[in-house]
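Visitor: Fold the following, please.
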Amino acid sequence: MIQHEHMSTEEEVRAKRLQRSASAVLYAALVALALWTMRSFIPAVVWAAVIAIALWPAFGWLTRRPWLGRHTSLLAIGLTVAVGLLFVGPFVIVATQAASEARDTLRWFHDVLRSGIALPEWVQRLPMGSQQVASWWSANLATPLESSPAVQKLHSATFVEMTRHFGGRLVHGLIIFGFMLVTLFFIFQAGSRLGEQLFAASRRAFGAEGAMLARRMADSVRSTVVGLVVVGLGEGALLGIAYAITGVPHATLLGMLTAVAAMLPFCAPIVFLGSALWLLAQGAMGAAIGVAAFGLVVVFIAEHFVRPVLIGGSARLPFLLVLFGILGGAETFGLIGLFIGPALMTILVVLWTDWVR
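Guide: Here you go, the predicted model:
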């Protein structure tokens, strides 16, 4: 009798273990199926999560205000609209500027199709390779572009295919951007409840260490956003002033372009060195040297002192891991990898610290 009860108890324990294993497999399969179903919109969700994490301290401060705290939906709408305008505003400015100059651009384009592009004077002043550049320019660009060998290689079918591909990518990007804003609104509307639920789920699944790791990852994403965006805007503002002082045309637009490029590590020199080359081609050697030197100083200070402190400080990451996280994340995951990479490096540091204790 006792043996029979003992065997029955063991069978019940074995059955419960089997049920838990089957439930875990079922849950994992359902989660994987759900993620596969929404795979096209995962980038929108990830972007919304990154922006929400970056703005969460400001959102929490606003919700603690007496009037705003009672109108969470209005606050969520306001923040979502502000984020949308922050992204759309620069593109509207660029499009407006381009439309105002479209007539002159089209006139110039028709002129060069009929007569070609004259050889610039600065080509003759190149320290080396001036003859080769002048020879290629005369053969391909100085003649009417309608009959230029370089232009004839751009077959109309290829141009149409490139335009169609670009248009498709643009429409897809706009759709993702729209769903990102919708997702961001619902994250803000859920408010602190969502954050508490996520940390509670991490604590239940992985214990207190899992919740701590989730908080460290959120801090890493937030500090990365601050380091990339704030430093990029600072570099763009300083170099925009330099463009205006030295007489570079469209200094405001170039400053905005520099700010966007500066959000990617070591990409700002592409813009300000190009501006310096334009000044050099106009014969303003002093202004060109000034823009190049000032830009290199600004980028050196920003990339080697300010950005590592902002990104690695709160996340407590060494500069080398910050660099690996940003560049490796961008190469692996695209633009969103700029923020995911440092978070993954944070996990690596935490796991290493726990292992060597």
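
Visitor: Could you use CA atoms for every contact and neighbour count after this?
Guide: Noted.

Visitor: List the buried residues for stretch 108-115?
Guide: For stretch 108-115, burial by neighbour count (16 or more other CA atoms under 10 Å) applies to 112-113.

Visitor: centre of the chain versus it, how much separation?
Guide: 37 Å (CA atoms, centre = their mean, to the nearest Å).

Visitor: Against A251, how distant is L238?
Guide: 11 Å (CA to CA, to the nearest Å).

Visitor: who's more crowded, these two?
Guide: When neighbours are counted by other CA atoms under 10 Å, A251 comes out ahead of the other of L238 and A251, with 19 against 16.

Visitor: can you give me the helices for the stretch 51-200 of the chain?
Guide: For the stretch 51-200 of the chain, applying DSSP state H, counting those that start in this stretch gives helices covering 66-69, 72-100, 102-115, 130-140, 149-152, 156-190, 192-225.

Visitor: most tightly surrounded among those helices?
Guide: Ranked by mean neighbour count, these are led by helix 192-225 with a mean of 17 (mean count of other CA atoms under 10 Å).

Visitor: What angle do helix 156-190 and that one make with each other?
Guide: Inter-element angle recorded for helix 192-225 and helix 156-190: 130 degrees (by axes from the mean of the first three to the mean of the last three CA atoms, to 10 degrees).

Visitor: Which strands or helices does helix 192-225 pack on?
Guide: Using 3 or more CA pairs under 8 Å, 6 or more residues apart in numbering; DSSP states H and E, the elements in contact with helix 192-225 are helix 42-63, helix 307-315, helix 337-356.

Visitor: Please provide the structure for the following sequence as well, for comparison with the first:
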Amino acid sequence: MATPQQQTQGMLDVLIRAGLIAVLAVFCYRVFRPFLDLMLWSLILAVTLYPLHRRLKAYMGGSDARAATLLVLIALVLLLVPIFMFAESLAESARNSIAAVRSGAWRVPPPVESVASWPVIGNAVYGFWEQAATNLTGALQKFAPDLKEMSLNLLAKLASMGASMLIFFGAIIVAGIIMAYGEAGSRNAVLIATRLAGPDRGAGLAALCTATIRAVAQGVVGIAFIQMLLIGIGFIAMGIPGAGLLALAVLLLGIMQLPVTLITLPVIGVVFATRGVTSATITFAIYSLIAGLSDNVLKPLLLGRGVDVPMPVVLIGALGGMVVSGIIGLFIGPVLLAVGYNLFWQWVDDQPLPPVDDHPHDA
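Guide: All right, here's what the predicted structure looks like:
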């Protein structure tokens, strides 16, 4: 039997080891933190695209490297063109807006008399609106500090969006490297899950995480991205002002599980009001409506292949991820929260049932 001194020494050894492990874990996290979003995004893309990689592998002589390289090249080509078009549209919209304000071509219509009768704020709104209609520059000078701060914030967001796109392209390349070692990675994932959950539940835990990632990435983020591409290309082809911003709004609504017709219907109305009813505007309207409703066809095909995840979980993940990590978090947040949600409920459901009394006593 150990003496009190030996017990104290043993406890001290355990605390020292735990402290050293904690220090090492914190140090490793700080070193890895700049690459965390990139690696998470790469892992999500690799898990999502791996079934397609396996199909390509059968046509590439069984080579994982060639199949992964071809898949990465296809993804980059398919994404670079529309993203470049959207970026150009955003830049063109910004240039046109600045030029219109400087030249005085952009004018505010005068207010109607009924605005002044609005309760509480009517007179103030009417006065500012009337001044903006007659002297826009003077009206804007009152809010110059606020407008400057808003402009700086907008530029910061645009810069962050550009950095996110670069990280996204880097994540596609890293995902290709992960897929090239997909079989070994799959075995390692099962080993890690087995170490965490035990030999009886390890394989099931890894399968649940994989199914959840694919379900959300394909059925939520993937569908929103497809809708953004379809609708954005239509807006750009029709010459809609601010097509890039509208396409980004479509992406946000799609991930948040809101109908993108909130954007397509007003745009169609504006097109008919400004350009009249022609064969081009009718074709644009039909195309935009079909693209806006395409999620009703894509969701049963993509989301039904995985596990069910409540839409509020996806919405909270998208909003929270965007607050924490910007545009990158908009994609990563729903996936990670869905994985955590399913793991939590598996842990809740995976518990022994209470014993059944075969001979209940009479009251």
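
Visitor: that older thread, JSON lines please, covering the helices and strands packed on helix 192-225 of the first structure and showing mean neighbour count.
Guide: Listed next are these as JSON lines, based on neighbours: other CA atoms under 10 Å:
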{"stretch": "helix 42-63", "mean neighbour count": "18"}
{"stretch": "helix 307-315", "mean neighbour count": "21"}
{"stretch": "helix 337-356", "mean neighbour count": "18"}
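
Visitor: how about CSV for the helices of the stretch 51-200 of the first structure, with distance to L320 of the first structure added?
Guide: Putting the helices of the stretch 51-200 of the first structure into CSV (distance: least, CA to CA, whole Å) gives the following:
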stretch, distance to L320 of the first structure
helix 66-69, 41
helix 72-100, 30
helix 102-115, 45
helix 130-140, 40
helix 149-152, 44
helix 156-190, 31
helix 192-225, 14
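
Visitor: Quick one: closest of those helices to W355 of the first structure.
Guide: With CA to CA as the measure, helix 192-225 is the member of those nearest W355 of the first structure (13.1 Å).

Visitor: What angle do helix 337-356 and that closest one make with each other?
Guide: 100 degrees.

Visitor: measure stretch 66-76 of the first structure end to end?
Guide: Using CA to CA, the end-to-end distance of stretch 66-76 of the first structure comes out at 16 Å.

Visitor: How about stretch 256-267 of the second structure?
Guide: 20 Å.

Visitor: so which of the helices of the stretch 51-200 of the first structure gets nearest A52 of the first structure?
Guide: A52 of the first structure sits nearest to helix 156-190 of all the helices of the stretch 51-200 of the first structure, at 6.7 Å, using CA to CA.

Visitor: and that closest one, what does it pack onto?
Guide: Using 3+ CA pairs under 8 Å, 6+ apart: helix 156-190 of the first structure touches helix 42-63, helix 72-100.

Visitor: mind giving me a markdown table with the ones you listed and columns for distance to V31 of the first structure?
Guide: Listed next are these as a markdown table, based on distance: least, CA to CA, whole Å:
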| stretch | distance to V31 of the first structure |
| --- | --- |
| helix 42-63 | 13 |
| helix 72-100 | 28 |
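
Visitor: Select, out of the ones you listed, the one closest to E331 of the first structure.
Guide: Among these, the nearest to E331 of the first structure by CA to CA is helix 42-63 (15.4 Å).

Visitor: Check the mean deviation of that closest one from the second structure.
Guide: Once the two models are superposed, helix 42-63 of the first structure sits on average 1.1 Å from its counterpart in the second structure (mean CA distance after the TM-score superposition for the first structure).
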